[in-house]
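> Fold the stuff below for me.
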Amino acid sequence: CYKGSAAGQDAVRAAFPRVGVWVTECSGTRTATAASTFADGLFWESSKLLIPSLQHGATAVMTWNLALDPSGGPHTGGCSTCTGVVTIAGGQATRNAEFYVLAHAARFVPRGSVQVASSIDNATFEQVAFRTPTGAIVVVLHQSGWQTTQVTVALGADRYTVPVRPWSLTTVQIAPR
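Reported below is the predicted structural model:
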């Protein structure tokens, strides 16, 4: 957020190794249509906020606005186009891209999970991997390419190949051995 890089968290973690880094100030932005707002939000929240923050050791990632009305209010200054995790209109809550990105991570990366080393040699992907408290390995992938791509996750001598759809947020979960 604020045109910074998640790599800036590295210096904070080095200076304060016993303090968790919480990424909290970011929010999606409304664009021309609801469909483009959702698509742009899913892309940005996944590839520019969630995955890089976790790659650089964030303890938690949350967005700034939990619930807003359809015009982005209540608004007291600052971002006039920000979106919330949900939009409330007429007593109904609509889940926005932020909701799905955060819920996706929360479902597969439970409290107590530890980030593990991982890499990918495809520029259309962002990824981060964890070992969960049960010993499962979880790899969260975001693809910004235009075609379905076969991704192979290597864990020791084992190989797991999965198709990853274009412009998607995908999780690979490998059961504990």
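> Please count neighbours and contacts with C-alpha atoms only from this point.
Fine.
> This protein: strands as residue ranges?
Under the criterion DSSP state E, strands of the chain are mapped to 21-26, 28-29, 58-63, 67-68, 82-83, 86-89, 92-95, 114-116, 125-131, 137-143, 149-155, 158-164, 168-174.
> so what does the fifth one touch, helix or strand wise?
Going back to what we said before, that points to strand 82-83. Strand 82-83 is packed against strand 28-29, with contacts defined by 3 or more CA pairs under 8 Å, 6 or more residues apart in numbering; DSSP states H and E.
> give me that answer again for 10 Å
Packing partners of strand 82-83 (3 or more CA pairs under 10 Å, 6 or more residues apart in numbering; DSSP states H and E): strand 28-29, helix 34-44, strand 67-68.
> Which among those is found nearest to residue 160?
Minimum separation from residue 160 across the helices and strands packed on strand 82-83 (CA to CA) falls at helix 34-44, 24.8 Å.
> Could you give the number of residues near residue 59?
Applying other CA atoms under 10 Å, we find 16 other residues in the vicinity of residue 59.
> To check against the first, give me the structure of this:
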Amino acid sequence: MLDYLVFIGTGVYLIMQTLGGDKVRGLTIELVRFTLAYSFLWGAIEKFMQPDLFYHLLEEHSYLAMGMDWEFFVRAAGFVEFCCAWHIFSGRAAGYAGIGLMAFFVIAAVIPFGMIDFIGHFLFIIPLIAVLFTPRKVPLCRTACGTTLAFLVALALYLLVAYAAWYMLYFYLHLDLFH
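As a prediction, this is how the structure comes out:
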């Protein structure tokens, strides 16, 4: 669960609110916004890097793909999740749509997967609500071109770092395959 940084971010937020008071309030909600967006970004990267994990899920619940090709569906879901996470982080008006869409997915997952999934997703729901009601004073990027460029750079960097980390880990865990 530690690949979902939102759990750590929420804990640090609560500690900082208790110890820091009003002087750190703006900083702490930005920490929650960052860790929430990063957690969703990581979920999107998992869909790009390990789609087989989601194919197993679709074998049991094939209706989730809505009749689409599974490979396309998993990659498209990863892209949508990445876009929503980016907009949540960037703080523009599209961030509200991203919050709404991700909240819908997180809450709707309770229907097929039950209350255990609700417990796991509860620490996503609360930060989504907190970020929804705490708008950013200054947006991350001031222009549409800047936002688009920053999004593309962030996507490329996340994919590059994730793939590099994956292959380094794979290399060190399976040295026998590379000799």
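> Superposed, what's their TM-score?
Comparing the two superposed chains by TM-score structural alignment, normalised by the length of structure 1, the resulting TM-score equals 0.28, with 89 aligned residues with a CA RMSD of 5.4 Å.
> what's the most buried one of the strands of structure 1?
When you average the neighbours per residue for each of the strands of structure 1 (mean count of other CA atoms under 10 Å), strand 82-83 leads with a mean of 25.
> Contacts only, for the residue positioned nearest the centre of structure 2.
For structure 2, residue 40 is the residue whose C-alpha lies nearest the centre (CA atoms, centre = their mean; 0.4 Å). For residue 40 of structure 2, the residues meeting the contact criterion (CA atoms under 10 Å, 6 or more residues apart in numbering) are 4-6, 34, 46, 78, 81-86, 88, 102, 124.
> still on that earlier bit, highest mean neighbour count out of the helices and strands packed on strand 82-83 of structure 1?
Burial of those is given as mean neighbour count (mean count of other CA under 10 Å); strand 28-29 ranks first at a mean of 21.
> Work out for me the element the residue nearest to the centre of structure 2 sits within.
For residue 40 of structure 2, the enclosing helix or strand under DSSP states H and E is helix 25-49.
> Name the residues of that helix that come out as buried.
Neighbour counts using 16 or more other CA atoms under 10 Å place 28-48 of helix 25-49 of structure 2 among the buried residues.
> Residue 125 of structure 1 and residue 141 touch, don't they?
Yes. Distance between residue 125 of structure 1 and residue 141: 6.6 Å, which falls inside the contact criterion (CA atoms under 10 Å).
> what do the two both touch?
Overlap between the contact sets of residue 125 of structure 1 and residue 141, as judged by CA under 10 Å, 6+ apart, is given by 47, 151, 164, 168, 169.
> re earlier: just send the strands of structure 1 back as a markdown table, with distance to residue 108 of structure 1 too.
Formatted as a markdown table, the strands of structure 1 follow (distance: least, CA to CA, whole Å):
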| stretch | distance to residue 108 of structure 1 |
| --- | --- |
| strand 21-26 | 19 |
| strand 28-29 | 22 |
| strand 58-63 | 14 |
| strand 67-68 | 24 |
| strand 82-83 | 24 |
| strand 86-89 | 21 |
| strand 92-95 | 19 |
| strand 114-116 | 12 |
| strand 125-131 | 9 |
| strand 137-143 | 7 |
| strand 149-155 | 16 |
| strand 158-164 | 17 |
| strand 168-174 | 8 |
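> Out of these, which is closest to residue 101 of structure 1?
Nearest to residue 101 of structure 1 among the strands of structure 1 is strand 168-174 (7.9 Å), distances taken as CA to CA.
> the longest helix in structure 2 is where?
Across structure 2, the longest stretch assigned as helix under DSSP state H is helix 144-173.
> hmm, back to that, of all the helices and strands packed on strand 82-83 of structure 1, which one comes closest to residue 82 of structure 1?
Using CA to CA as the measure, strand 28-29 is the one of those that comes nearest residue 82 of structure 1, at 4.4 Å.
> Let me know the helix or strand that the spatially closest residue to residue 46 of structure 2 that is not a sequence neighbour is in.
Take residue 46 of structure 2 and drop its neighbours on the chain: the residue closest to it by CA to CA, 6 or more residues apart in numbering is residue 78, 7.8 Å away. The secondary structure element spanning residue 78 of structure 2 is helix 70-90 (assigned by DSSP H and E).
> next SSE after that helix?
Using DSSP H and E, the helix or strand that directly follows helix 70-90 of structure 2 along the chain is helix 94-108.
> quick one: buried residues of that next one?
Neighbour counts using 16+ other CA under 10 Å place 95, 96, 98, 99, 100, 102, 103, 106, 107 of helix 94-108 of structure 2 among the buried residues.
> The fifth one and residue 43 of structure 2, how far apart?
Between residue 100 of structure 2 and residue 43 of structure 2 the computed distance is 17 Å (CA to CA, to the nearest Å).
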